[in-house]
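*Asks:* The sequence and its predicted three-dimensional model are supplied below.
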Amino acid sequence: MDLTYKQEIGVGALVLMGLAVFTVGLFWLTGRSIKSTGVKADVVFSNVSGLKQGDPVMVSGVKKGRVQSVKLQRVGRVEVVLELASDVKPRVDASASVGSTDFFGARFVDFSPGDDQKPYLQDGHAIVGTTPPALMDVATGVATRANELIGNASGIVNQQLAEDIHNTLVATQRGLNVLTEAGSGSMIRQTTATLASVERVMARIDTILGNGKRIDSLGANITDLTNELSHATASLNGLLAKVNKGEGTLGRLASDSTLYNDLHKTLNALTDLLTDLKERPGRYVHVKVF
């Protein structure tokens, strides 16, 4: 009988010890303390982004408390009670925000007790907390902006620029046909100036399409390019009008083979550029998101 009684006492002691170890372990895992020696602070958030009871409270990267409770008062207002160490008691300018410790959703409260020269926060007064945008929200915004930029760039390059280059090619072809038949001293000078203008247009096209400028400056460059193309077309139309009036002599133009060759090379270069732009626009427009 005595042996049975002793066994029962031993079993009871083991059970009590097991319960004590379990309780201590539970408090340790949840970050709680058996005896609370800290202070409490009420914080109001509009969105806590998954913050829950037991999450740590960090002050300058050092754990100084834990989240005691999270309660939804109404839509857009969440009351969070923080249990803080006594050396970080909140002052009237204290602040708090919800942060993320990793990419898996673990949350914490980044707490600042405020200026040491300011008075302590009175009981019953809540701190207004902030919640920075989540990583997924930022990524979604960036992707939307990138799609808008790509669409705008594609519309500008494929429509307006192609039409301007085509108009220039037509005017250049007409001028080349006329210059093979008639010319004069003043016409040669005007043709030389027109050729230089067309070459500047080609240089501007190479600059816009080849150097990967930012999309927000592409519109201004296209406007300048259109003005240059309009000027070149007007010059060629004036040249054709002079030829129709019979001004100049055929001999002086026919003897100037260098002018003909330069204009012919320019026409070929513009034709190749338009063909390559229509077939492979991706080689000339590059969009970078920073």
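*Replies:* Looks like it came in fine.
*Asks:* Every contact and neighbour count from this point should use C-alpha atoms.
*Replies:* Fine.
*Asks:* The lengthiest strand in the chain: how far from the chain's middle?
*Replies:* Counting residues, the longest strand found in the chain (DSSP state E) is strand 62-74. Distance of strand 62-74 from its chain centroid, counting by CA atoms, centre = their mean, to the nearest Å, is 34 Å.
*Asks:* Does the next helix or strand after that strand pack against any helices or strands, and if so which?
*Replies:* Remark: after strand 62-74, the chain's next helix or strand is strand 77-84, criterion DSSP states H and E. Under the contact criterion of 3 or more CA pairs under 8 Å, 6 or more residues apart in numbering; DSSP states H and E, strand 77-84 touches strand 39-45, strand 62-74.
*Asks:* can you list the residues that contact stretch 101-111?
*Replies:* Contact with stretch 101-111 is made by 50-52, 55-60, 67, 94-100, as judged by CA atoms under 8 Å, 6 or more residues apart in numbering.
*Asks:* What residues sit buried inside it?
*Replies:* Going by neighbour count (16 or more other CA atoms under 10 Å), the buried part of stretch 101-111 is R107, F108, V109, D110, F111.
*Asks:* so the third one sits in a strand?
*Replies:* Right, the one you point to is V109. Yes: V109: assigned to a strand according to DSSP: H, G, I helix; E, B strand; the rest coil.
*Asks:* next, the one to line up against it:
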Amino acid sequence: MSQKKLEIWVGLFVVAAIAAFAILSFSVAGLSFKGEGNSYTLEANFTNVGGLKPRAPVKLGGVVVGRVESISLDKDTYTPLVKLSMYEDQGYFPETSSLAILTSGLLGEQYIGIKPGFVDDGIEMLGDGDAIEDTKSALVLEDLIGQFIYSINKDD
């Protein structure tokens, strides 16, 4: 094989490796080249968001039904305001639904779990811009350890 052909093959190999690395990076980050389709926005206030980050998934029974769009501070209530982008093709949820910040595994990344509420004749479905009132904040590991140590010392 001539020197020029060898250089071309090495160049193609390097380009293929860079493309594979880019695709792997997008996959690990949860990004995709295809759109997620139409979505609607929901809002929720939490007392503590812990390590929740934008683009974190919103899951129902392990199925991703949306993503965290943004996290900001509500200047009126001084609590974190989380905006969610919910996928329309996954359906709409009753206004009695609740949200909880959960963790994948013991020290894994945090995500939002949605628990659909009951559906009745007087219950409406959440739409674009609506707020979910029933929320459960993230558990902070340091607080749990502190409570455990306090309860041990209290018994002495």
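*Replies:* That came in fine, so what should we check first? Because the structure is predicted, anything quoted here is derived from the model rather than measured.
*Asks:* tell me which of the buried residues of stretch 101-111 of the first structure is nearest to N177 of the first structure?
*Replies:* For those, the residue nearest N177 of the first structure by CA to CA is R107; the value is 75.2 Å.
*Asks:* Against K83 of the second structure, how distant is the counterpart of that closest one in the second structure?
*Replies:* When the second structure is aligned by TM-score structural alignment, R107 of the first structure is paired with Q110. Here the criterion is CA to CA, to the nearest Å. By it, Q110 of the second structure lies 15 Å from K83 of the second structure.
*Asks:* Confirm I18 of the second structure sits in a strand?
*Replies:* No: applying three-state DSSP, one finds I18 of the second structure to be helix, outside a strand.
*Asks:* circling back: without its sequence neighbours, what residue ends up closest to the match of R107 of the first structure?
*Replies:* Spatial nearest neighbour of Q110 of the second structure, excluding adjacent residues (CA to CA, 6 or more residues apart in numbering): T103 at 4.3 Å.
*Asks:* which bit of the second structure covers the helix or strand containing N221 of the first structure?
*Replies:* With elements taken from DSSP H and E, the one containing N221 of the first structure is helix 218-244. Aligned using TM-score structural alignment, helix 218-244 of the first structure spans no residues in the second structure.
*Asks:* Which parts of the stretch 101-250 of the first structure are strands?
*Replies:* Remark: strands assigned in the stretch 101-250 of the first structure by DSSP state E, counting those that start in this stretch are 107-112, 127-128.
*Asks:* In TSV, list those strands along with distance to T258 of the first structure.
*Replies:* Below are the strands of the stretch 101-250 of the first structure laid out as TSV (distance: least, CA to CA, whole Å):
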stretch	distance to T258 of the first structure
strand 107-112	75
strand 127-128	79
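*Asks:* nearest to R189 of the first structure, of those strands?
*Replies:* With CA to CA, the closest approach to R189 of the first structure among the strands of the stretch 101-250 of the first structure belongs to strand 107-112: 74.7 Å.
*Asks:* Give me the mean distance between the closest one and the second structure.
*Replies:* Here the mean offset of strand 107-112 of the first structure against the second structure after fitting is 0.7 Å, by mean CA distance after the TM-score superposition for the first structure.
*Asks:* if I pick the spatially most central residue of the second structure, what's in contact with it?
*Replies:* The residue lying closest to the centre of the second structure (CA atoms, centre = their mean) is A56, at 2.3 Å. The contact partners of A56 of the second structure, by CA under 8 Å, 6+ apart, come to R67, V68, Q110, Y111, I112.
*Asks:* Just give me the closest of these to S151 of the second structure.
*Replies:* Q110 (27.1 Å).
*Asks:* how much space between that closest one and I23 of the second structure?
*Replies:* Q110 of the second structure is 23 Å from I23 of the second structure, by CA to CA.
*Asks:* So which residues of the stretch 1-150 of the first structure form helices?
*Replies:* 2-30, 135-155 (DSSP state H, counting those that start in this stretch).
*Asks:* before we move on, the earlier item: so what does the helix holding N221 of the first structure touch, helix or strand wise?
*Replies:* helix 162-179, helix 185-210.
*Asks:* Format those as TSV; extra columns: distance to D2 of the first structure.
*Replies:* Shown next, in TSV, are these (distance: least, CA to CA, whole Å):
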stretch	distance to D2 of the first structure
helix 162-179	106
helix 185-210	99
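*Asks:* between these, which gets nearest to Y260 of the first structure?
*Replies:* With CA to CA, the closest approach to Y260 of the first structure among these belongs to helix 162-179: 7.8 Å.
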